[in-house]
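Novice: How does the following fold in three dimensions:
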Amino acid sequence: MSMKHFGIASCVLLLLTACGTTSNAPEPNSLPVVAQKAATSVRWSSSIGGSTDYRFRPAIGRDTIAVAGAPNQLALLDKASGQARWTVTLDRPIAGGVGLDDKLVVVGTLKGEVIAFSHTGQQLWTARATSEVIAPPAVGNGLVLVRSVDGRISAFSTEDGALKWFYQRQQPGLLLRNFAAPLISDGVAYVGLPAGRMVALNMADGRVRWDAPIALPRGVSELERVTDIVATPVVANGNVCAVAFQGRVACVDAQSGTLLWTREASSWSGLTMDEQGVYLTDDKGAVVALDRTTGRNLWRQDKLAFRALSAPAITGPYLLVADFEGYLHWLNREDGAFVAQRPTDGARVVVPPQPLADDLVLVQTAKGGLYAYGVK
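Specialist: Here you go, the predicted model:
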């Protein structure tokens, strides 16, 4: 893969307007040699579609997994075995990945279409967003939330696709393409926005519960002032945390939006957290652990620098990150030390690995490879 796909601010994540050259992008670190201290195994593997630059994140249900593959493949898999319950070939390309609840499978397209299928593979309804959909829909509370490129969040009824409400605010002149879905939790949608803002929206009516500044734009040029949240926030134990590109990582109170702590950081990959820590991948390829209650630095693992890492995922006592060559790296959550490493199909893993169980995660590569990995 060429360096244009994983440099730093100059073109990472495809700025919507003019990008400069990336010929001076740093060379990625060599693959570290890792002593296999944890036992990893592929529980099952599958594939869907072909190569893509879009971020097709699998959607995990109670006993099913919805997956999208380039250019127009959609499938519902059995969670335990990876076997396809059904596969559909759409008559238009998918761009926005896939959303899932116990009744619907939903995808978005470059034409702004939102298409809902039943769990038997029957197309139920089609709705239309105001512009192209490149983020996966989020489904919950009887609504499908769709983020379109013009910055609008549209809420469609799960029953018939009728528009129930929308949210939109003015966007800065220069921003990053945002592949992040809203996060739905306890009747609230948490949405990361350009210019370092995060909002909490009431799912019933779209009302803004709070609007919090995660990061503030800085610098002289428009490029330097790009401070967008381009990864889905995470919520746990009454806190919501998010990280901005060229900005900060911060945690706020989920009820009030009160800022609990902030720390300088820059990430386009995203973060995860548990009861002790907040774990993020920064824009230079370091994996960083921070104390969840204070933001204090716990450890930093930088041996994967500039390998275009995914956001981390928690699996058992470990963190799992993936890189631009499709390698998976398991790290000890206590100190960031490497405990295992495995290849996939050689294609970049852009979206975070998705937890299937305490010790099992699902990885989807840019070639459409699907791997359920267990670790002990």
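
Novice: From here on, just use CA atoms for contacts and neighbour counts.
Specialist: Noted.

Novice: so who does Leu175 touch?
Specialist: Contact analysis of Leu175 by C-alpha atoms under 8 Å, 6 or more residues apart in numbering lists 15-17, 194, 226-228.

Novice: For the comparison step, fold the sequence that follows:
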Amino acid sequence: MMAGVKRGACIAWAATIAVASLVACSADKPKPAPLPTIESPIAGRQVWEARVGGVNFPLAVAVLNGRFHLAGDDGTVVALDVATGRELWRGEVGAKLSAGVGSDGRYAAVVTRANELVVLDGGNVVWRQKLESPVVTAPLVAGERVFVLGVDRVVNAFDVLDGRRLWTLKRPGDALTLSQAGMLAPYKDTLLVGQGSRLVGLDPLKGTVRWDTALTTPRGTNEVERLADLVGPPSRTGSVFCMRSFQNAVGCIDAERGSLKWVQNTGGIEPVGGNEEYVFSADSSDRISARKRASGELAWSTEVLLNRGLSAPAALGTAVVFGDLDGQLHFLSQAEGKPVLRLPTDGSRVAAAPVISDNTLLIVTRKGGVFAFRPE
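Specialist: Model prediction:
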């Protein structure tokens, strides 16, 4: 058993020549902490609701130009208006998905379980491209290109108009890799890619390396314990990207210089969230911490939501929001970590990192429920 893995999880892996997949399966789970009493509540409400097929893959919700782009297991891809939830378009890929959605506001990209990259324009499939390895990280669509990070850490770039492969980057790495959404993000004219525990800045036109910075040094006595892949999506403020190294650490890297700002050792598997002041995260037991973004110094921690299967967090107004295994949304004070609001969804686990646009918080659940909330 990997040291520090979420209690109640068992680990299985299957090695191939290039890649191994690590997945967690349920076993005897510790009892979730009882829901706390909220003494000084704030106001918030659900403003609209929609639905996609069930979501049992690492969904990323793309937000751009007042639109949420999301997808369901069955290959349905939709664009929804942020303000009203009105469906702007709906497309059908025709196959079950393993990763998505990436979008530049016009084109949307997903990957099927058959390792096929599919790009849509306004709900219409415009091209498909077969990939050499499985993908669980949502493609990135930017600069008239589609960037794809495989579980083997190979990066491919395609022309968004016709699907032509532009370049491929393969770097030496460990045989065992993490089957969980990794780090793939843009910064100005640099493509940021997670390669194990390292963040790499690439030239997006050529696929060449500009800088390479380790967030942490993997620890452990075997390959499983040394897994320390960067987990996405990151939390960005300006040029600083903060992220988690799987079961190892939380830290921040300045993408302008490719330099490490700070790192703190801590367990956990979900992405971090934050704002200009704090970086929020939950560890393997769902102990929540807030660290000062500038230094990594601990501001507060709380065990009020232990073992509740927390999602990645999102900072909204004066609160930080986590979803849980029952679809409950927990709003905690950013300053102290005290619960200030609780809102329900459909009773199923929150399936994607919460996203925010124009003060609207979007939550997607395993059952395919899509819920938009706003503070009052």
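
Novice: which of the contacts of Leu175 of structure 1 does structure 2 keep?
Specialist: Retained in structure 2 (both residues aligned by TM-score structural alignment, their matches' C-alpha atoms under 8 Å) from the contacts of Leu175 of structure 1: 16-17, 194, 226, 228.

Novice: May I ask which of the residues you listed has the most neighbours?
Specialist: When neighbours are counted by other C-alpha atoms under 10 Å, Asp228 leads these with 31 neighbours.

Novice: before we move on, the earlier item: can you redo the kept ones among the contacts of Leu175 of structure 1 as TSV with secondary structure and distance to Leu163 of structure 1?
Specialist: Below are those laid out as TSV (DSSP: H, G, I helix; E, B strand; the rest coil; distance: C-alpha to C-alpha, whole Å):
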residue	secondary structure	distance to Leu163 of structure 1
Leu16	coil	27
Thr17	coil	30
Pro194	helix	24
Val226	coil	31
Asp228	coil	27
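
Novice: Mind listing residues that contact stretch 290-303 of structure 2?
Specialist: In contact with stretch 290-303 of structure 2 (C-alpha under 8 Å, 6+ apart) are residues 251, 261-264, 275-281, 286-289, 334, 336-337.

Novice: ok, back up a step: which single one of the contacts of Leu175 of structure 1 is nearest to Lys367 of structure 1?
Specialist: Closest approach to Lys367 of structure 1 among the contacts of Leu175 of structure 1 (C-alpha to C-alpha): Leu15, at 23.0 Å.

Novice: residues contacting the closest one?
Specialist: Contact partners of Leu15 of structure 1, counting by C-alpha under 8 Å, 6+ apart, are 174-177.

Novice: Gly82 of structure 1 -> structure 2?
Specialist: With TM-score structural alignment defining the correspondence, Gly82 of structure 1 maps onto Gly85 in structure 2.

Novice: Can you verify my assumption that its match contacts Gln46?
Specialist: No. Between Gly85 of structure 2 and Gln46 there is no contact, the gap being 11.4 Å when judged by C-alpha atoms under 8 Å.

Novice: between the two, what contacts are shared?
Specialist: Each of Ala372 lies in contact with both Gly85 of structure 2 and Gln46 under the rule C-alpha under 8 Å, 6+ apart.

Novice: Spatially nearest residue to the residue mapped onto Ile288 of structure 2 from structure 1 (excluding sequence neighbours)?
Specialist: Here Ile288 of structure 2 is matched to Val287 in structure 1, going by TM-score structural alignment. In this structure, Val287 of structure 1 finds its nearest non-sequential neighbour in Thr281, 4.6 Å apart by C-alpha to C-alpha, 6 or more residues apart in numbering.
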